[in-house]
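A.B. asks: model the following, please.
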Amino acid sequence: MSITINAIMRKDQGKGASRRLRHQEQVPAIVYGAGKEPSAITLNVHEIGHLLENEEAYTSVLDLAIDTKVEPVIIKDLQRHPAKNLVTHVDFLRVDMKKEIATSIPLHFMGEEDNEAMRLGAILNQFVTAIEVSCLPANLPHTIEVDISNLAMDEHISLTGLVMPKGVTITALTHGDIEAHDQSVVAVQEPRLMAEKEVVDSEGEEGAGDKVEGGDDKPEGDSE
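C.D. replies: Next up is the predicted model:
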């Protein structure tokens, strides 16, 4: 089932224009990618808010209708008001349905109630909650299921142990040295061992400086 979001083109840009739009219950947004010029657009705050109540919207190819033109996009980034939880800006990335895209997909851990070790008091430690995958837009999964029902005490599942849908690849495992990138995703551990690991991790983080991560090559937005 396709999901459509309506938008209109806009000419006014900048923080002042964005504030005026929000007072009018409109949300500034931008759509870019696929070798085309970026377009500044406006969304209805109620429509985009209702759309995002459906979690599948974050991992679906959407039909973005700008005036009379419709093009496939995915949500690449969005910002919310820190107090009101209203959407304040959205970045859409155009997609070519014939070319693979890379995007983050959440992990869904299942079988916890059937895990014998956890029934006896073991703790589930989730190291990763989402992974970046590469696939054709038509194959884009909404979640990656991780079955932990048979995971015994001190056992773990790594990236190479995930069961991936057909046509979907974990991008971290495409860089040549698979062992170097094959990180643990989830483990069943004794509570004491898990507490000790958390202490070690917190001590290792002390004194670390702020780290800036690189993002996609996209145009400057007009969000605040």
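A.B. asks: when you work out contacts or count neighbours from here on, use the C-alpha atoms and nothing else.
C.D. replies: OK.
A.B. asks: now do the strands in this protein.
C.D. replies: Along the chain, the stretches classed as strands by DSSP state E are 3-9, 26-33, 36-44, 62-66, 69-80, 87-94, 101-110, 123-126, 130-135, 144-147, 156-158, 169-170, 184-189.
A.B. asks: would you turn those into a markdown table with mean neighbour count?
C.D. replies: Below are the strands of the chain laid out as a markdown table (neighbours: other CA atoms under 10 Å):
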| stretch | mean neighbour count |
| --- | --- |
| strand 3-9 | 17 |
| strand 26-33 | 23 |
| strand 36-44 | 18 |
| strand 62-66 | 18 |
| strand 69-80 | 16 |
| strand 87-94 | 22 |
| strand 101-110 | 16 |
| strand 123-126 | 18 |
| strand 130-135 | 18 |
| strand 144-147 | 17 |
| strand 156-158 | 17 |
| strand 169-170 | 16 |
| strand 184-189 | 20 |
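A.B. asks: to compare against the first, here's another:
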Amino acid sequence: MAVINARTRYGTGKGVARKLRREGALPAVLYGAGQANINLSLNAKEWEDLLAREKSGLRTHPQELVIDGSNRNMVMMRGYQVHPLSGLAEHVDFVRFDPNHEIEIAIPIHLVGEDKCPGVKAGGILQIIHRELDIACLAGNVPDYIEVSVAKLDIGHSIHIQDVKLPDGVEARGEEDMTIVTVVAVRAEVVDEGAAG
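C.D. replies: Got it, this is the predicted structure:
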């Protein structure tokens, strides 16, 4: 569990946010659990270091958010906005964590068995349609990722949401027939040698 230090932020709007970023801070907000929202600021460098270290764990596991050095909250990162050009964080949303409350969250899909995939061995291409899966479960039971095996996938075959085995207490959100991954054939271009001359 990571410890995230934050300060109470007074004032809102684009002007305030720009000023914070110029000062090396990052706007954030804490909400949920029927309590009032709290506007926050984080140290931008500390946040980027934390992201590099924790990766998707920030979204799937509870973290401790310490506000003004003493107000401790169990939270999960709910939203994260980045600048389209720099790739640096622009805003972070945290939601208060209640392990007995059901939440909806997107978690990573990890493909396994690619080296055994008969469709790829036959010259097909593994086409990944979705890299994340929207799920619903108790906040205390969020898995790190969902594992999907492609070890038996042939050319022209796909894996859909209903084909994926989920942990107990975890439900997929979205259309049941939504394709996660498929193996497609490579189309060979036929060149007319007469026309080419």
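A.B. asks: just the TM-score for the two chains, thanks.
C.D. replies: TM-score of the superposed chains, computed with TM-score structural alignment, normalised by the length of the second structure, equals 0.86; 185 aligned residues with a CA RMSD of 1.7 Å.
A.B. asks: of the strands of the first structure, which is nearest Glu196 of the first structure?
C.D. replies: strand 184-189 (11.1 Å; CA to CA).
A.B. asks: quick one: that closest one to the second structure mean distance?
C.D. replies: Superposed on the second structure, strand 184-189 of the first structure shows a mean distance of 1.7 Å to its aligned residues (mean CA distance after the TM-score superposition for the first structure).
A.B. asks: tell me the residues of the second structure aligned with that strand.
C.D. replies: Mapped onto the second structure using TM-score structural alignment, strand 184-189 of the first structure spans residues 179-184.
A.B. asks: and the matching stretch, how far from the chain's centre?
C.D. replies: Centroid separation for stretch 179-184 of the second structure versus its chain: 20 Å, with CA atoms, centre = their mean, to the nearest Å.
A.B. asks: gap between Asp154 of the first structure and Pro38 of the first structure?
C.D. replies: In this view, Asp154 of the first structure and Pro38 of the first structure are 49 Å apart by CA to CA, to the nearest Å.
A.B. asks: for Met194 of the first structure, that is, sorry about that
C.D. replies: 47 Å.
A.B. asks: so what corresponds to Ile30 of the first structure in the second structure?
C.D. replies: Under TM-score structural alignment, Ile30 of the first structure pairs with Val29 in the second structure.
A.B. asks: which residues sit in contact with the closest residue to that match other than its chain neighbours?
C.D. replies: Nearest non-adjacent residue to Val29 of the second structure, counting by CA to CA, 6 or more residues apart in numbering: Asn39, 4.6 Å away. Taking CA atoms under 8 Å, 6 or more residues apart in numbering as the criterion, Asn39 of the second structure is in contact with Thr8, Arg9, Tyr10, Thr12, Pro27, Ala28, Val29, Leu30.
A.B. asks: what do you get if the cut-off is 10 Å, keeping everything else the same?
C.D. replies: 6-12, 27-31, 93 (CA atoms under 10 Å, 6 or more residues apart in numbering).
A.B. asks: neighbouring contacts of the longest helix seen in the second structure?
C.D. replies: When the second structure is parsed with DSSP state H, its longest helix is helix 44-54. Helix 44-54 of the second structure is contacted by residues 1-5, 20-21, 23-27, 55, 57-58, 61, 88-92 when judged by CA under 10 Å, 6+ apart.
A.B. asks: in it, what's buried?
C.D. replies: Of the residues in helix 44-54 of the second structure, those with enough neighbours to count as buried (16 or more other CA atoms under 10 Å) are Ala44, Trp47.
A.B. asks: between it and strand 3-8, how big is the angle?
C.D. replies: 150 degrees (axes from the mean of the first three to the mean of the last three CA atoms, to 10 degrees).
A.B. asks: report the separation between the residue mapped onto His156 of the first structure from the second structure and Glu114 of the second structure.
C.D. replies: Using TM-score structural alignment as the criterion, His156 of the first structure maps onto Ser158 of the second structure. Distance from Ser158 of the second structure to Glu114 of the second structure, counting by CA to CA: 14 Å.
A.B. asks: which ones are touching the equivalent of Val142 of the second structure over in the first structure?
C.D. replies: Mapped onto the first structure by TM-score structural alignment, Val142 of the second structure lines up with Leu140. Shown in contact with Leu140 of the first structure (CA under 10 Å, 6+ apart): 59-61, 100-103, 105, 133-134, 165, 167-168.
A.B. asks: Gln79 of the first structure: which of those is nearest?
C.D. replies: Thr59 (16.4 Å).
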